[in-house]
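[1] no sequence on this one, just coordinates:
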């Protein structure tokens, strides 16, 4: 069976994609606002921060898959070794700097962060850990990103793209209902399974159900876009300039738990699809939302988004030194800026040495996690 053919749409040939830096900037604002105002806003409104993280997941899946498929098209193969080196130089330096500084703050301010919490953060397995604390709580997202990087780029490399696409669709369809059954403990009540069976069934939801599905949605839409899917082509050519904004807002509303249409683990899939389509439509020059997201302050925030995400737990809530919220947020931006421009960029120079696809059509890898 002939494999799917990869194409490079005009929008993908650009060095910068319209709207994506701004979308990251908007997402990090959602995260910071949610954490900084956690004691002042209703519980359901705090979900806006998690929604910001979910947007990062979709962007990450789209950009990583686009990068890998582009490398395959330009060079005929994908270098996993260089991919992992690029990811390591982007993600690890600031994370480990944060943990080192947090280690000393834990001693000075007696923050109560356990050795196990540091260990699970260092190993990027926080999403599996029962050791929770505020200052490393955001590492659950970094763990999900790292686990995706370890598994799925390898699968993209060894599997025909057609089979990889089918696998991704299968996981997107299966994991959300399985996660719903597991986390709601329906299997214990309806199927009368014992705890050991319940925990065994939880491996897939823990590994794939807490954000990975959203990364896979981004990955799937990258494949659909780069292989000329009729479904995507129809939407892309017929949608007007406001559709991406409408889809973005509908996606956000679908994930607010107080609304009657919200179904845990299921609504997130609908959200991911809305964000993925909106993201693709933002690539078009005529997209109103894409042009809005290209506003320079939002783009600059997007560039700093990973740095801001790593450092923000220290400055948005439960600050060891207390202090004025405005001063703490100002300090966050100062620290993140210094971290990015005077520390992380030195490692980014090394990262670029391992970029195999060197041409005018090079795709830039994502800033977050948020990896990216």
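    Perfect, I can see it now. Here the structure is a predicted model, which means the values were calculated and not measured.
[2] C-alpha from now on. contacts and neighbour counts both.
    Noted.
[3] Which of the three states applies to the residue most central in space within the chain?
    The chain has residue 57 as the residue nearest its centroid, 2.3 Å off, counting by Cα atoms, centre = their mean. Here residue 57 is recorded as helix under DSSP: H, G, I helix; E, B strand; the rest coil.
[4] Next one for the comparison:
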């Protein structure tokens, strides 16, 4: 029987590394830091913001699937309402706080921000070019949250089918598939259709890793370190190396787009093998790093504001100090965030305990809360 899902500290360490990749990318918008990137041989470190988000996608799929699979195995059941209660109180309140603050700044004339921006982000549509969608810099980063929410709508239906063989009602299947397919239909140019494929492949790679990862890692016991190094080289190969094989700008962009498909295998391998390698696991499981990783969701939201156009003219030291202040603010707010998460888990238990609780694909509700 699968052991109850427990928190993996090294995964939180990966969250910190992923958010750092986003920081390094977005800091390039600062005039002074951007000039440093262009003049420095290490300027390529700013190329991995999207890579950091892809790492988050795999982690999300892995953590959610791992917890749900443990609960399904222990209780033989799965409740969609309980799942959504946990996800809602983990994701929505921090986002609403950020959007409300930006709206207040916009109303005061400090930043360019409107109600249309709020609605586009709140309905998780910033990974699309659907009619009426308006996503400027301050909500542009919610494209990643949009992919996650679209996946979370699809996941209970997929899990009920994969684990219990329960086909969803046609109307439910159609609704979740339409929402999940929105970024493929209304494609954002810099995400592209390959980005859509990578995102969903990584989410479901997280499910596969949660279900079979231990066996795969055990089978790789004799060559874990070499495999980890190869995976890291694939993920962090500078894009300039890939682009060098293209004859013109269009060809270079296409090469990079298709090269990213290797992330579907390399990112899961990199994350899982790092957890099975004592040195990497020890470093990534550092207590302070793990705590910072737990607060990374809010940090990801608020870093966008301090890296926005209003502050792009700051000197590098002031920009970094502002970013550090934002991280500190998020850490101070994190205990409140945990209380909301706890409320979501309590509500989840009520759904699970309800005899008539609705469930995905007709599967009975599960008996225990999910630790995420």
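    Done, it's in. The structure displayed is predicted, hence computed values, not measured ones.
[5] Now name the helix or strand holding the spatially closest residue to the residue nearest to the centre of the first structure that is not a sequence neighbour.
    In space, and not counting its chain neighbours, residue 57 of the first structure is closest to residue 215: 4.8 Å by Cα to Cα, 6 or more residues apart in numbering. Using DSSP states H and E, residue 215 of the first structure maps to helix 212-226.
[6] Counting by contacts, list what that helix packs against.
    Packing partners of helix 212-226 of the first structure (3 or more Cα pairs under 8 Å, 6 or more residues apart in numbering; DSSP states H and E): helix 47-75, helix 139-158, helix 161-183, helix 230-238, helix 267-282.
[7] Now with 10 Å, please.
    With contacts defined as 3 or more Cα pairs under 10 Å, 6 or more residues apart in numbering; DSSP states H and E, helix 212-226 of the first structure has these neighbours: helix 47-75, helix 139-158, helix 161-183, helix 203-208, helix 230-238, helix 267-282.
[8] Nearest to residue 87 of the first structure among those would be which one?
    helix 139-158 (8.3 Å; Cα to Cα).
[9] corresponding residues in the second structure for the closest one?
    With TM-score structural alignment applied, helix 139-158 of the first structure matches the range 142-161 in the second structure.
[10] Just the buried positions in that stretch, please.
    Buried residues in stretch 142-161 of the second structure, counting neighbours by 16 or more other Cα atoms under 10 Å, are found at 142-161.
[11] again with stretch 129-140 of the second structure
    129, 130, 133, 134, 135, 136, 138, 139, 140.
[12] just how off-centre is the helix holding residue 215 of the first structure within its chain?
    In terms of Cα atoms, centre = their mean, to the nearest Å, the gap separating the centre of helix 212-226 of the first structure from the centre of its chain is 12 Å.
[13] tell me the angle that helix makes with helix 47-75.
    If you take axes from the mean of the first three to the mean of the last three Cα atoms, to 10 degrees, helix 212-226 of the first structure sits at 40 degrees to helix 47-75.
[14] Give me the mean deviation of stretch 91-105 of the first structure from the second structure.
    Its aligned residues in the second structure lie a mean 0.5 Å from stretch 91-105 of the first structure after superposition (mean Cα distance after the TM-score superposition for the first structure).
[15] Just tell me the aligned range of stretch 280-290 of the second structure in the first structure.
    On the first structure, the counterpart of stretch 280-290 of the second structure by TM-score structural alignment is residues 289-299.
[16] now the end-to-end length of that stretch.
    End-to-end span of stretch 289-299 of the first structure (Cα to Cα, to the nearest Å): 13 Å.
[17] about what we covered before: report the angle between the axes of the helix holding residue 215 of the first structure and helix 161-183?
    Angle between the axes of helix 212-226 of the first structure and helix 161-183 is 160 degrees (criterion: the same axes, to 10 degrees).
[18] could you check the angle helix 139-158 makes with helix 212-226 of the first structure?
    Using the same axes, to 10 degrees, helix 212-226 of the first structure lies at 40 degrees relative to helix 139-158.
[19] Now residue 251 of the first structure. Nearest residue, chain neighbours left out?
    Distances taken as Cα to Cα, 6+ apart put residue 271 closest to residue 251 of the first structure, at 4.3 Å, once the chain neighbours are dropped.
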